[in-house]
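Participant: structure here, sequence nowhere to be found:
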């Protein structure tokens, strides 16, 4: 099973402030919507609760609490390991979509990183981990918007 990771971060590495994303760069979330369409997303419970469900996606939610979902497109797991084990039987691709703890746990295990760096330095309490040295930059495109951003694809060797 292929693992990708998708994140947006500020220039100083912030990805969130509590449940909120501390910017709105017009167009950047369209990348997320396009890349995740008809895909499995692996997310932590807090991230899932703050983002909600987008149509035409399936969710593997990691929760240490007694969180449950009645949504047929949502599966809840008590650990990342059990989620990956079960997902391997039902899909060939999963996109790791946050939050900070999930990113830290999986960044070195994914095949591909899809990173948008927003041209802003902001305050926040959730920071994206450093990209491991095993990754190399494969693609980069800059976008001009209300807040400029740069989209990069990194491949794990």
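Facilitator: That came through fine. On a predicted model such as this, the values are computed, not experimentally measured, just so you know.
Participant: drop to CA atoms for contacts and neighbour counts, all remaining ones
Facilitator: Will do.
Participant: show me where this structure has helices.
Facilitator: 28-36, 45-51, 80-87, 100-106 (DSSP state H).
Participant: need those in JSON lines (columns: distance to residue 18 and mean neighbour count).
Facilitator: Listed next are the helices of the chain as JSON lines, based on distance: least, C-alpha to C-alpha, whole Å; neighbours: other C-alpha atoms under 10 Å:
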{"stretch": "helix 28-36", "distance to residue 18": "19", "mean neighbour count": "14"}
{"stretch": "helix 45-51", "distance to residue 18": "9", "mean neighbour count": "17"}
{"stretch": "helix 80-87", "distance to residue 18": "21", "mean neighbour count": "14"}
{"stretch": "helix 100-106", "distance to residue 18": "11", "mean neighbour count": "17"}
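Participant: got another, please set it beside the one above:
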């Protein structure tokens, strides 16, 4: 799972990210290039297109929804099964409902900790911090990127 999360847990305000941090999106691109991005339809709509160099799977409940250049799944289990057939790691990139659905099976979280508390109506799901170990932390201008691994996966 890959997310930018504010101090107050906000990840979005409607379809928008409520901050602009120079360089954070470039780091997201480096991290995700060549991998499979799993996202909800609202997240996809906010981006507006498949991101180059990555395979996109859109999770939606709408059986008629389609977009050129993306794969579609209608449940988290189907999305993960489809992603497992593709080259690259599976990276869940939003939104909140998709994060919440994927969290129980996630083995890693890459969180850009944003030291702000913006207004927002979309939040990253709560998780048990004791179930995760900090594997690395990188300090960038305006945020820190923390890589967490599920505690059982580290042993």
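Facilitator: Sure thing, it's come through. A quick note: this is a predicted structure, and the numbers were derived from the prediction, not measured.
Participant: what's the TM-score here?
Facilitator: With the length set by TM-score structural alignment, normalised by the length of the second structure, the two chains reach a TM-score of 0.90; 148 aligned residues with a C-alpha RMSD of 1.2 Å.
Participant: OK, contacts around residue 150 of the first structure?
Facilitator: Shown in contact with residue 150 of the first structure (C-alpha atoms under 8 Å, 6 or more residues apart in numbering): 116, 117, 118, 119, 140, 141, 142, 143.
Participant: which one is the counterpart of the fourth one in the second structure nearest to, not counting chain neighbours?
Facilitator: Using TM-score structural alignment, the partner of residue 119 of the first structure in the second structure is residue 115. By the measure of C-alpha to C-alpha, 6 or more residues apart in numbering, the closest residue to residue 115 of the second structure outside its immediate chain neighbours is residue 7, 5.5 Å from it.
Participant: contacting residues for the one you found?
Facilitator: By C-alpha under 8 Å, 6+ apart, the residues touching residue 7 of the second structure are 113, 114, 115, 116, 117.
Participant: just the buried subset of those residues, written out for PyMOL, thanks.
Facilitator: Of these, the buried ones go into a single PyMOL selection, burial set by 16 or more other C-alpha atoms under 10 Å:
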select buried, resi 113+114+116
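Participant: what is the nearest of the contacts of residue 7 of the second structure to residue 128 of the second structure?
Facilitator: residue 113 (16.7 Å; C-alpha to C-alpha).
Participant: so how far is residue 140 of the second structure from the closest one?
Facilitator: As for residue 113 of the second structure, its distance to residue 140 of the second structure is 10 Å (criterion: C-alpha to C-alpha, to the nearest Å).
Participant: so what's the residue positioned nearest the centre of the first structure up against?
Facilitator: Nearest to the geometric centre of the first structure sits residue 97, at 2.0 Å (C-alpha atoms, centre = their mean). By C-alpha under 8 Å, 6+ apart, residue 97 of the first structure lies in contact with 5, 6, 7, 41, 42, 43, 103.
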